[in-house]
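> Here is a sequence together with a model predicted from it:
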Amino acid sequence: MPVTPARQRPLMTQMLRLPCACALSAAIAVGSLAIAMPAKAVADSPSNVVAVVNADPITRNTLSAQSVQRYGTEVIDNMINRHLIMQACQHNGIEVTKAEVTDEIRRLASKFGLSMDAYLKLLQEERNIDPNQYSREIIWPMLALRRLVAEKVEVTQEEFNHAFVAQFGEAAKCRLIMSDDEAKIRQLQARAKADPSQFSSLAKQFSEDEASASVGGLIPPIRRYSGDSRLEEAAFSLKDGDVSEVLELGDQWIFLQAVRRIPAMTPSPQALPAIREQISDRIRDEKMRSAASELFAKLQQEANVIKVLGNPELEQQYPGAGAIINGEQITLSLIGEECIKRHGEEVLDGEINRKLLTQALRKAGKQVTDADLQNEIDRAAISYGIVRGDGTPDAESWMNQVLEGGNVTRSVYMADSVWPSVALTKLVEDEMQLSESDLQEGFESAYGPRVEILACVLSDQRSAQKIWEMARDNPTEDFFGRLAEQYSVEPVSSSNMGKVPPIRKYGGQPAVEKEAFSLKPGQLSGIVATGGKYIIMRCQGFTEPVVTDRSAVQSELVRDLTEKKMRRLMAKKIESLRTTAEIDNFLAATANVPRESKTR
C-alpha cells in the first residue's frame, strides 16, 4: 500500500521511521542535493527574524519561501477566488467592513445559542479553522457576494405568502408505502384500495421506506409549498382514510393514505411582525445564496487568470508573480504571507527542527550525502515491498507512489522526510546496538507463548473492587463475560464478552503482562492499575510458541528490532535536541530555556 508522507503534522507526531518519515516542515539545500525554491528570497534583515535557534536566526523571508513551497498551490486558488470577488466589489463601489464581518459572525453564533467567542472556539476545535481565516476566507467572501447581488434580490408578496402557508398553514397527516418496483407498488395499491384498513399492515410488511415502515407508514405532516407539488396535491385531495393513486417520485413509486387534517395555526397579532421579518429574511438569504453562487460562477468563467506558481516557464516570464487575474498580479510575497497566516507555525516548527539537526550534525562532524539519501529511499522501497523481480529496490516506482496525487513534490518529500530521517540516523547510529537480552526479549515478544484472557476494564478503583468481588464469588467464565459486557469501559472487551487479543511478553504493558503470565487457566487476577484504568483478567490458557528455534528467524528478528530501536533512539534524540536548545519563536511568541548548558 502506498504511503504518502504527512504534510500537516509536526515532527514529533510523525516519528515513524517508515517511510523516511521523520518529517520536518523545512526545505534547504542538503550536500549537493539542491532543493528547488519557488522564488529567489529577498535579502534578509535582523528585523525580519521569526525565530532564533541557539543564536542562529530564521528569517521571515525563509519561512515565507518554505511555506509557499509546501502550501502555495493550495492557498493560491483561494486567493484567486477572493481577488475576483474583490475586483467585482471595487468595480461596483462596494466595501465590506471589518465591523460588518464581526456582526455577521455574531449573528451566526446566536443562531446556535453561542457567544461569538464560543462559536469561534468551536470552529477552531472541530474544523481547525482559526478566527482570522474564518473571517477572511468564509465570511468576507459571503458578505461581499451577497452585497453584489443584493439589488437583484427582493422578496415578493407571493413568495412570502407561500412561505407563511408552508410554516403555519393546514397540514395533511398521511401514511406512505414506497417501492422501486412499479408492478409491486400497483399490486399493493390495489390491495390498499380494496381494504384501506390494511394500509398500516401493508406498510410494515412491504414498504421500502425504512423510516416510516416501522410505524405503519406514518410520515411527517405534508404542508403546501414545502416540497414536491405533486405529493402535496395528492395529499390534500384525499379525505380521511382515502388511498391515493400511484405516483412516481424520482426512481421510486409511492402512494398515500390520508389519516387526518391538521388545522392551520394563527399566530397572535403581536408575533406577526417578528414572524414576517423572520420569513422574509429566510427567503432573502436563500435567494441571495443562489444568486451569489451564480454570480461567482460567472466571475470565474469570465475571468482571465494566469496561474504562474508551479509553472517554471511562466515563473521565468513573470518573476515575482504567483498569479495574474484580469491583468492584476498576486505577488509571491502576498502568497507567502497568506501561507504563513495559515501554516506558518507548523512550517516554522519544522525549520527549527531543521536547524537543530544541522547544528547537531556539524557538532558531531557528520554530514548527509546524496548516497545516504538514495540509500534511505531504497530502504523505504524495500520496507513496503516495492522491489524489482531480482529483489532490488525499485526506488522510482516508490517515489511515484509517494508523489501520487500531487499533494507533495519530490523536493519537499526529500527535504521533509528523507533528509531528516537520514540526519537522525547519523546522529544515533553510534548508539545503535542490539544486546543478547534485546534479541531474546524480541524473540519472546514476537514468537513466544501468549496468554488467552477475558478482561474487564473499569475507570475507577471502587467499581473495579466491586466487579472483582462479584467475579471472585461467581468464578465461571460465562459470568465473567457478562460482567465485562455490562461494565467494561473498553469497547473490545465489552462487545466480545470480555474476550481481548492474547497478551504477549514485552508488548509495552509490563504490569498487565506480569499479572497475566502469573495466572493459571481459570484463575482470576488481582486488580491491575495502569494508564488511569483498572483491569481485571480471567485466564483461559496459553498459546503454543509460534517458533521455538530463534536461529530460524534471527535475520528477520534483527531487522525488526533494529528498526524499532532506531525509531526510539531517533525520537529521543530530537526531543533531547529541542529540550536542551535555546529557542526563541517570535511567531508563536514562545521561548525555550535549555535544561543543560552547552558550549557554543
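All right, it came through fine. Owing to the predicted nature of the structure, the values given are computational and were not obtained by experimental measurement.

> CA only for contacts and neighbour counts going forward, please
Will do.

> residue boundaries of the strands in the stretch 451-600 of the chain?
451-458, 528-530, 533-542, 583-585, 590-592 (DSSP state E, counting those that start in this stretch).

> now the helices for the stretch 451-600 of the chain?
Read by DSSP state H, counting those that start in this stretch, the stretch 451-600 of the chain holds these helices, from start to end of the chain: 461-473, 477-487, 491-495, 510-517, 554-579.

> and what of the stretch 301-450 of the chain?
Counting by DSSP H, counting those that start in this stretch, the stretch 301-450 of the chain has helices at residues 312-317, 332-364, 370-383, 395-403, 410-413, 419-428, 436-447.

> Need the nearest residue in space to A321, chain neighbours excluded.
The shortest distance from A321 to any non-neighbouring residue, by C-alpha to C-alpha, 6 or more residues apart in numbering, is to T331 (4.3 Å).

> do the same with Y119
For Y119, ignoring the flanking residues on the chain, the nearest one in space by C-alpha to C-alpha, 6+ apart is A109 at 5.5 Å.

> mind listing what that neighbour touches?
The contact partners of A109, taken as C-alpha atoms under 8 Å, 6 or more residues apart in numbering, are S115, M116, Y119.

> could you dump those to TSV with secondary structure, neighbour count and distance to T392?
As requested, the contacts of A109 are exported to TSV (DSSP: H, G, I helix; E, B strand; the rest coil; neighbours: other C-alpha atoms under 10 Å; distance: C-alpha to C-alpha, whole Å):
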residue	secondary structure	neighbour count	distance to T392
S115	coil	16	61
M116	helix	18	59
Y119	helix	18	55
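
> this is the comparison structure:
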Amino acid sequence: MAKYMLASPAHTRSALLTLASVVAICVLGAPGFADAQQRNEATQSPRVQTLAVVNGSSISRQEVANECMRRFGNEVLESLINKMLVFDECQRLGVTITEKDVNDDLSAKAKQLGWTTERYVKFLCEEKGISVDRLKRDILWSELALRRLAESQTQVSPQEVSERLEFEFGPKVQVRQLVVASRTEAEQLRTAAEADPASFEKICKQHSIDRNSASLGGLLPPVRLNSGFPEFENMAFSLEPGQLSPPFPVEDQFVVMKCIRKIPAEELAEGDISTASERIKSEIAREKLRGAALKMFERMQANAKIVNVMNDPQLRRQNPGVAATVNGKPVQLKMVSEESIVRFGKKMLAVLIRNRLLEQSLQAAGKTLDEEQTRQLIDEEIARVAVERGFVAQGQPQVQPFLEFMTRNDASKVEFYIEDEVWPSIALQELVRDNVEVTEEDIQKSFDANYGPRVEVRAIMFSDHRSASNIWKMATANPTEEFFGQLANQYSIEPMSKNNFGHIPPVQKYSGRPTLEQEAFSLQPGEISKVIQLGDYWTFLYCRGRTQPKVTDIEDVREYILRDVRTRKLFVEMEFARQKIFKESQIDNYLTGTSQPGEAYIRQTRESDGGRTQ
C-alpha cells in the first residue's frame, strides 16, 4: 500500500491510462468532433489559474487538472475517442442530428413525464450539474446518434412485448421459502413441515439462511412469470395453496417452497393494454439499444487504429502534447485535461478544498503523526470499514476483498479511495477523538436495543388519518391475525407490508422511532394498537408477540458494545467538527463562483471595529 502522511495526502502519482472496452457510451458527444477541437483551441486563451482560496491558501488550476487527470483522465480520453468514432460513423452513413432533432427529443421525453420541456431541461441540468448547451451537445446528441446508428438492431418482437405484459399484469403466486445449505437438511425440515403444516413459517424463521425472508417467516413478494428465474417460477406456479415443493437447488443452496395463494391476472381494458404495450415496447427497445450500441462500438474500435500515447512513455516523448491518435487524428493532451476540469473539476475542487481545510485544522490543533503512525491509522480504518461492510472471515477483516469491492476490482483506484475517503476520516477522528466519552447509560441503551426483546407485529400504512381510522374499525371488529393480514394486503400503501400481509421486521428499542416503539412495547399478543402517526403516514399494529433474547447478561457483550457506542459517538463528533470547520472557514471558489467569508473572519471583523459590523 502506498504511504500517506496525515497532514497531506499524496498528490504526485502518475496516471496510468489504458483504453479498455467502451465505457460511458452515451456520456460525451458533440454535433461534431470539430466542436471539441475548437474548445481545445480556446484553452490556449488566458484562463483563471487560481481556482480557489481556502483561508488564504490557494489551489491552482494545475492542481485541479492533475487530480482530475489522475482519477478521470482515462474516462475522458475514452469518451473523446468514442465521440470521434461516432461522428466518423455518422459521416460515413450520412446520419445527421440537427438541433431541431435534439429539441424534439427533449420535448417528447418531457411529454412522457407530463412535464413542460423547460422543467425537464432544468431537472436534467441540475441533476447532472451541467449547462443546457452541454446537455444538448454532450449527452443528447450522442443518444440520438447512437439510436439512429443502431435502430436497425433494436427491433422488438410481439412475443417480447407479450412476455413483459405477462410479467407485469399476469398471474402471480405468493409463497414462503425455506433456504438451507444442503439437500439432506431441506428434506428433513420439509418432512417436519409436512407433519405440521402450520409450523412452516416458524421453521423458516429458525432455519432459513436467507436473512431477508427468514425474518418474515420465509414470505416473499409475489412470484411473477418471465422474471428471469425459470426454475424458481416454474416450481412456484406448479404448486397449489398449502402445498410444499420438493427440495430443489438454487445455485449452491436448496429451497423448499410453500404456496400461500395464487393471484389471478389483472383485467385490463383494451385501451390500457395498448398503452402498456407501447410503453413496454419502448422500454425493451432502450434495453436493446445498450447492447446494440456496445457491439457497434466494438466493431468501430476493431476497425479503427487507436494509439494511446499517454500510456506509453516513449510515444509521449515522440508526441509531446498528444494524448492519443484515432485513425491518424490527434487528441490533444491539453484538451483531455481541460475536458476533465469541465466535467469533474467542481467535484475534484470540492475534495481538494475539504482536504486543505482538514490539513489546516490538524496543523492548528498541533496534531502531527509520522509516516508509520499515519499508515497504521489508515490500515486500521480500512479494516474497521471492511468489518462494518461484512467483509469478515473467521473473525478477521478481509481487507483485500473489501478494497476490490470498493474499487470495482481496479487496483489503481485504491490510492484514490484512501486519499478521498480514508484519509479525511482519520483526520477528523484525530481532531475529535479526545471529545468522546461513553457512559454506562449509553451501554445499557445499546444492550437493550441490540440484545433485548423485540416486538413482532403486523402493520398497515395509510397516507391519511381518516382512511386509517376507517380500516382500524374494521380490524378491531374482527381482531384476528389472519383478517388483519388480509386488510394489510388490501389497504396498506407501503409495498412491504402490503405484499407481506402486514409483516414488518420486529420492532426494537431505541431505533430512532420512539412513537412506534412505545406503541409496540405497550401491546400484548393479539392486541391491536391505536392509530399513530409516523412522519407523513398513519399506521396501526397487530401484536404477534415478543422475541426471546439470546444474550441476557450485558457483561458477555460489554466490550463489543463499548467499541460500537464509542465508534457511533465518534462519528457524531466528526460530523459536528466537519460542519464547524466549513462554517468557520473563508472559502472563495472561482470555479463555482461562490464565496463565503467564514464565521471566524466575521467575528474578527466585528471585534476589530468594536462590534459595529453587522
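Nice, thanks for sending it over. Model, not experiment: these values are computed from the prediction.

> TM-score for this pair?
Scored by TM-score structural alignment, normalised by the length of the first structure, the superposition of the two chains gives a TM-score of 0.60; 428 aligned residues with a C-alpha RMSD of 4.5 Å.

> if we can go back for a sec, gap between the alignment partner in the second structure of the residue nearest to Y119 of the first structure and D553 of the second structure?
Per TM-score structural alignment, the equivalent position to A109 of the first structure in the second structure is L106. In this view, L106 of the second structure and D553 of the second structure are 63 Å apart by C-alpha to C-alpha, to the nearest Å.

> Just give me the residue right at the centre of the first structure.
Ranked by distance to the mean C-alpha position of the first structure (C-alpha atoms, centre = their mean), the top residue is R127 at 8.4 Å.

> ok, back up a step: tabulate the contacts of A109 of the first structure (a markdown table), appending distance to E248 of the first structure.
As requested, the contacts of A109 of the first structure are arranged in a markdown table below (distance: C-alpha to C-alpha, whole Å):
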| residue | distance to E248 of the first structure |
| --- | --- |
| S115 | 46 |
| M116 | 46 |
| Y119 | 43 |
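
> Quickly name whichever of those residues is closest to K564 of the first structure.
Ranking these by separation from K564 of the first structure, with C-alpha to C-alpha as the measure, puts Y119 on top at 43.2 Å.

> before we move on, the earlier item: packed most tightly, which of the strands of the stretch 451-600 of the first structure would that be?
strand 451-458 (a mean of 25; mean count of other C-alpha atoms under 10 Å).

> ok and that one relative to strand 533-542, angle-wise?
Interaxial angle of strand 451-458 of the first structure relative to strand 533-542 (axes from the mean of the first three to the mean of the last three C-alpha atoms, to 10 degrees): 160 degrees.

> what stretch of the second structure lies opposite strand 451-458 of the first structure in the alignment?
With TM-score structural alignment applied, strand 451-458 of the first structure matches the range 455-462 in the second structure.

> Off-centre distance for that stretch?
28 Å (C-alpha atoms, centre = their mean, to the nearest Å).

> got it, and stretch 424-431 of the first structure?
Here stretch 424-431 of the first structure is found 33 Å from its chain centre; the criterion is C-alpha atoms, centre = their mean.

> returning to what we had before: to what extent does the match of strand 451-458 of the first structure diverge from the first structure after superposition?
Averaged over the aligned pairs, stretch 455-462 of the second structure sits 1.6 Å from the first structure after superposition, using mean C-alpha distance after the TM-score superposition for the first structure.

> Stretch 501-516 of the first structure spans what distance, first to last residue?
Across its full length, stretch 501-516 of the first structure reaches 12 Å between end residues, using C-alpha to C-alpha.

> now stretch 377-393 of the first structure
Between the opening and closing residues of stretch 377-393 of the first structure lies a distance of 9 Å (C-alpha to C-alpha).

> counterpart of H503 of the second structure in the first structure?
By TM-score structural alignment, H503 of the second structure lines up with K499 in the first structure.

> which ones are touching the nearest residue to that match once chain neighbours are set aside?
Using C-alpha to C-alpha, 6+ apart and skipping residues adjacent in sequence, the residue nearest K499 of the first structure is L454, 4.7 Å away. Contact partners of L454 of the first structure, counting by C-alpha under 8 Å, 6+ apart, are F480, G481, S493, M497, G498, K499, V500, M537, R538, C539, Q540.

> mind running it again at 7 Å?
For L454 of the first structure, the set of contacting residues under the criterion of C-alpha atoms under 7 Å, 6 or more residues apart in numbering consists of G498, K499, V500, M537, R538, C539.

> how about those residues in a markdown table, adding distance to E277 of the first structure?
Listed next are those as a markdown table, based on distance: C-alpha to C-alpha, whole Å:
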| residue | distance to E277 of the first structure |
| --- | --- |
| G498 | 58 |
| K499 | 60 |
| V500 | 59 |
| M537 | 64 |
| R538 | 66 |
| C539 | 69 |
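
> so which of those residues comes closest to E302 of the first structure?
V500 (61.3 Å).

> Does the closest one touch V492 like I think?
Yes - in this structure, V500 of the first structure sits in contact with V492. The criterion is C-alpha atoms under 7 Å, and the distance is 6.4 Å.

> can you count the residues close to the counterpart of K573 of the first structure in the second structure?
Matched to the second structure by TM-score structural alignment, K573 of the first structure sits across from A577. Residues contacting A577 of the second structure under the criterion other C-alpha atoms under 10 Å number 17.

> And E469 of the first structure, by the same measure?
The criterion is other C-alpha under 10 Å. On that basis, E469 of the first structure has 11 neighbouring residues.

> again with the one 10 residues further on
Neighbour count of F479 of the first structure, defined by other C-alpha under 10 Å: 14.

> What separation do you get for the aligned residue in the second structure for it and M474 of the second structure?
Following TM-score structural alignment, the counterpart assigned to F479 of the first structure within the second structure is F483. Here the criterion is C-alpha to C-alpha. By it, F483 of the second structure lies 9 Å from M474 of the second structure.

> Whatever helix or strand Q91 of the second structure lives in versus helix 333-365: what angle between them?
Secondary structure here is read from DSSP states H and E; on that basis Q91 of the second structure sits in helix 61-93. Between the axis of helix 61-93 of the second structure and that of helix 333-365 there is an angle of 150 degrees, by the same axes, to 10 degrees.

> Give me the next element, helix or strand, following helix 61-93 of the second structure.
Read in the C-terminal direction, the helix or strand following helix 61-93 of the second structure is helix 99-113, with elements assigned using DSSP H and E.

> Show me which positions of that following helix end up buried.
Applying a neighbour-count criterion of 16 or more other C-alpha atoms under 10 Å, the buried positions in helix 99-113 of the second structure are V102, D105, L106, S107, A110.

> I'd guessed V492 of the first structure sits against A484; true?
No - proximity of V492 of the first structure to A484 does not meet the contact threshold set by C-alpha under 7 Å, at 9.8 Å.
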